[in-house]
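Student: the following comprises the amino acid sequence and a computationally predicted model.
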Amino acid sequence: MVVEINHFIIYLREIKKTSKNTEVSYQRDLLQMASFLGQQGIMEVGKVTKTSLNSYILYLEKEGRATTTISRTLASMKAFFHYECAQGNIGKDPAELIKAPKVEKKEPTILTVDEVNCLLSQPDGESPKELRDRAMLELLYATGIRVSELINLRKADVNLTVGYITCRDEHKERMIPFGKVAKLALSAYMERGREYLLKEQDCEWLFTNCNGKAMSRQGFWKIVKFYGDKAGIKADITPHSLRHSFAAHLLRNGADIHVVQAMLGHSDMATTQMYMNYAQKEAVRRAYTGVHPRG
């Protein structure tokens, strides 16, 4: 089954043009599935049944895996077996009728403006690392891009003169503006920090780790965690918290929801709408405290 999985990953890369992160995620999920099925004596794709896949889902639930993880795994399985069916390798798709567990939607962690300001002020030194960290945090909050988009930015994707970045995902390209503060942080990093991190190596990536290599998602998560703790922020923040906060703060201050949707790269307006709900709650709270005698 591993051979078929590898062929599927090549198909994703060369035909579907999926991102590296998507490839890695699908491959990891499918190899874990294949390992479980192999222990049950199921070694060939054609011998996989709906029952055996349901057994694997049940196993993941018993292992205490999060519903989001199980849903993602099921999505990988469905894509793989749909591909195998389309290729004529199997006669029937065993994953077609399997339903994902219901995922409880959690409220996104949205920082206050004061919390964001406190977080972004933490890397205040002039070392190459602090210049890089400040630029990454400022740019993330200024644009609301995803962490994967941030760490995959190339130097050529930044236009400092006009003040915008070009982001590319699997399906489209979008240009996102950024403001003066992010521009100053980026300029300082590119002028006084980046070349020291590169250590005379050639690298197309805008942000690198301290060895001059591409920054990883885990590496940036640690950066956010470090400065969040340093700022004394009690909320359980992640890099995505700055994306949530970017959207919520823009909408609260009157930005058009369609503009925010375009900047975030959401294909579905409903995804952006959740930030509007937050903005409306904040507007009610501010109106109340502004006029109530004991507000």
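Tutor: Great, that's in hand.
Student: can we go C-alpha only for contacts and neighbour counts from here?
Tutor: Noted.
Student: so Lys230 touches Ser121, yeah?
Tutor: No. Contact criterion CA atoms under 8 Å: Lys230 and Ser121 do not qualify, at 10.3 Å.
Student: could you give the secondary structure assignment for Ile233?
Tutor: coil (DSSP: H, G, I helix; E, B strand; the rest coil).
Student: wait, it sits on Glu115?
Tutor: Yes. Contact criterion CA under 8 Å: Ile233 and Glu115 qualify, at 6.9 Å.
Student: the residue nearest to Ile9 when sequence neighbours are not counted: helix or strand, and which one exactly?
Tutor: Once flanking residues are discounted, Ile9 sits nearest to Glu23: 6.2 Å by CA to CA, 6 or more residues apart in numbering. Using DSSP states H and E, the element containing Glu23 is helix 20-39.
Student: quick one, what contacts the nearest residue to Glu204 once chain neighbours are set aside?
Tutor: Using CA to CA, 6+ apart and skipping residues adjacent in sequence, the residue nearest Glu204 is Arg154, 5.4 Å away. Taking CA atoms under 8 Å, 6 or more residues apart in numbering, we find Arg154 in contact with 204-207.
Student: try 7 Å this time
Tutor: 204-206 (CA atoms under 7 Å, 6 or more residues apart in numbering).
Student: use this one as the comparison:
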Amino acid sequence: AEVMAGRRPRTGARRLSALRRFYRHLQAKGSVSEDPTEGIEGPRIGINLPQSLSEEEVERLLAAPGDQTPEALRDRAMLEVLYATGLRVSELVALRLSEIDSQAGIVRIVGKGGRERLVPLGEEAQAVLADYLRDARAVFLKGMPATAVFLTRRGGPMTRQAFWCNIKRYAAKAGVETPLSPHTMRHAFATHLINHGADLRVVQLLLGHADLSTTQIYTHVARERLRVLHARHHPRG
């Protein structure tokens, strides 16, 4: 029990698991006859459900930058692409022109572990991105070459930290009170897809999760949607 004392549930669970493997090894070798961890109950680990935004909050956030300046066009395009594709912020700021297929309306992303995936942009994100590329990006370039899609005033690629500051500023402007994290728009992307009927395996592919178990954090969304649909359509709902 001491292995759990004063420990967070996940830390205690990891230590208990390591001790169990150790004593099983000793038992297999015949060094011990009993496993003292056998009677210890592991801690209960809750599911950390991701914070998401409502569709109405997302609409306000996307509109917050406006379109009056090159920076506003860039930030609106970044938010639209982020919500349309569910990219990680690190993937968004690293996006290169060569990874955008404007004809097909898709982006090619090389994510964690070198895994490649193709993600649709959607009409709205394509239109806003085209406005930025046509009217604003050249302002940042100042005649210098650059491969990154999203640039700063100095012509360098946008950083995760700078974009994160922008998101918080626009959230305050839009009156969005839901606590934000760098993954908030990614969670909103997945949640809203499922709310509109997308299968978990489709969401897994779009998010670039190697294992469906990672995507299953969104099963609570799918269950709630099923409950609402049952209540709405079943004769005795």
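Tutor: It's in. Being a predicted model, the structure only gives us computed values, none of them experimental.
Student: show the buried residues in the contacts of Arg154 of structure 1.
Tutor: 205-206 (16 or more other CA atoms under 10 Å).
Student: returning to that earlier point: for the helix holding Glu23 of structure 1, name the packing helices and strands.
Tutor: helix 2-14, helix 67-86 (3 or more CA pairs under 7 Å, 6 or more residues apart in numbering; DSSP states H and E).
Student: mind doing that once more with 10 Å?
Tutor: helix 2-14, helix 50-62, helix 67-86 (3 or more CA pairs under 10 Å, 6 or more residues apart in numbering; DSSP states H and E).
Student: in structure 2, what residues pair with it?
Tutor: Using TM-score structural alignment, none of the residues of structure 2 align to helix 20-39 of structure 1.
Student: check stretch 150-159 of structure 1 too.
Tutor: Using TM-score structural alignment, stretch 150-159 of structure 1 pairs with 92-101 in structure 2.
Student: show me which residues of that stretch are buried.
Tutor: So, applying 16+ other CA under 10 Å, buried residues of stretch 92-101 of structure 2: 92-96, 99-100.
Student: would JSON lines of these with secondary structure be doable?
Tutor: Shown next, in JSON lines, are the buried residues of stretch 92-101 of structure 2 (three-state DSSP):
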{"residue": "Leu92", "secondary structure": "helix"}
{"residue": "Val93", "secondary structure": "helix"}
{"residue": "Ala94", "secondary structure": "coil"}
{"residue": "Leu95", "secondary structure": "coil"}
{"residue": "Arg96", "secondary structure": "strand"}
{"residue": "Glu99", "secondary structure": "helix"}
{"residue": "Ile100", "secondary structure": "strand"}
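Student: strands along structure 2, start to end?
Tutor: 100-101, 106-110, 116-120 (DSSP state E).
Student: so how far is the first one off the chain centroid?
Tutor: Counting by CA atoms, centre = their mean, to the nearest Å, strand 100-101 of structure 2 is centred 21 Å from the centre of its parent chain.
Student: mean shift of it relative to structure 1?
Tutor: Compared with structure 1 after fitting, strand 100-101 of structure 2 deviates on average by 0.9 Å (mean CA distance after the TM-score superposition for structure 1).
Student: so what does that strand touch, helix or strand wise?
Tutor: For strand 100-101 of structure 2, the packing partners by 3+ CA pairs under 10 Å, 6+ apart are strand 106-110, strand 116-120.
Student: Provide the aligned range in structure 1 for the last one.
Tutor: Counterpart in structure 1 of strand 116-120 of structure 2, with TM-score structural alignment as the criterion, is residues 173-177.
Student: quick one: the matching stretch to structure 2 mean distance?
Tutor: Stretch 173-177 of structure 1 versus its aligned partner: 0.8 Å mean (mean CA distance after the TM-score superposition for structure 1).
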